[in-house]
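In: A structural model of the following input is requested.
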Amino acid sequence: MEIQASGDVRIRNILGRLEMILDNENARIGVDPTFDLKASNLRKSRCLYELTMLNRRQAAPTDVSPSYLSQAKHIRNKLATNSEKVEAHLEACRSVVELLKTAAQDADADGIYSEEQFRYGAMV
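Out: Here you go, the predicted model:
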């Protein structure tokens, strides 16, 4: 029984950390330019890994407390919101990269010979 209680505390701690990470990320992504998405993602991944390791040690799925299932559903909703925000952030990054790429290509096409035109002219 002591092992179960120890696991319960660990699960509660991990779920609490995961929820704080998600709340922080959901509040700051796309708003705070200093937000480190990579570091936040590493923290989320670590929590999910720890939960996976604890879950493997459970004797059966029925060993999980109903209160954790409720908390897990709540966190699943936060993860869905987080997924949408991360996807929107990545799409915005792709758009900026495309704009920069187009600007660089336009700057290269300033009326002077391109590299391809230069090669062709050198062969003639």
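In: Going by C-alpha atoms from here, please, whenever you check contacts or count neighbours.
Out: Will do.
In: Residue 91: helix or strand, and which one exactly?
Out: Using DSSP states H and E, residue 91 maps to helix 66-108.
In: on contacts alone, who are the packing partners of that helix?
Out: Applying 3 or more Cα pairs under 8 Å, 6 or more residues apart in numbering; DSSP states H and E, we find helix 66-108 packed against helix 2-28.
In: Second chain to compare with the first, below:
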Amino acid sequence: MSEAISQAQRINGVLTRLEAVLDAENDGIGSDRGFDLKQSNALKSRCLYDLTVLFRSLAPADLDADQKQLLATVKAKLDLNQLKARAHMEAVRDIADMIKQTVTASEADGTYSADQFKAHQLS
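Out: You can find the predicted model right below:
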């Protein structure tokens, strides 16, 4: 097997794996309570690292039409993944803020807290 064919197979394999990981993550975010985002991120990071290593010695012109199409598809899925992950993180942050505010409000007894006291200068 020639080096060029082997390189092409590795590229196709990594792109295909990355596409599958992105599909699973994009489907799982926000809809599957048991989805393991940490594991998915680890798989995605590994695929992206492998692509980086493979592409170090390649120019875009070295890719065939099918690889360019697959790369464009993966790029679109990465863009969607970025939007979904950002929305997910913002939702988690908002929920954490609501919990924090609820706990703070439930602990308040109507008197000034130390933080509120510090906010005002006494003369």
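In: quick one: what helix or strand has the residue sitting nearest the centre point of the first structure in it?
Out: With distances taken as Cα atoms, centre = their mean, the residue of the first structure nearest its centroid is residue 41 (4.7 Å). Assigned by DSSP H and E, residue 41 of the first structure belongs to helix 37-57.
In: For residue 54 of the first structure, see how far away residue 80 of the first structure is.
Out: Distance, residue 80 of the first structure to residue 54 of the first structure, by Cα to Cα, to the nearest Å: 23 Å.
In: cool, residue 33 of the first structure as well?
Out: Distance from residue 33 of the first structure to residue 54 of the first structure, by Cα to Cα: 35 Å.
In: Give me the more crowded residue out of residue 80 and residue 54 of the first structure.
Out: residue 54 (15 against 11; other Cα atoms under 10 Å).
In: Counting neighbours, which bits of stretch 93-111 of the first structure end up buried?
Out: The neighbour-count check on stretch 93-111 of the first structure (16 or more other Cα atoms under 10 Å) flags nothing as buried.
In: tell me the average deviation of the helix holding residue 91 of the first structure from the second structure after fitting.
Out: Helix 66-108 of the first structure, aligned to the second structure and superposed, deviates on average by 0.8 Å (mean Cα distance after the TM-score superposition for the first structure).
In: The residue nearest to the centre of the first structure matches what in the second structure?
Out: Aligned counterpart of residue 41 of the first structure in the second structure: residue 41 (TM-score structural alignment).
In: Report the contact partners of its match.
Out: Residue 41 of the second structure sits next to no residue when contact means Cα atoms under 8 Å, 6 or more residues apart in numbering.
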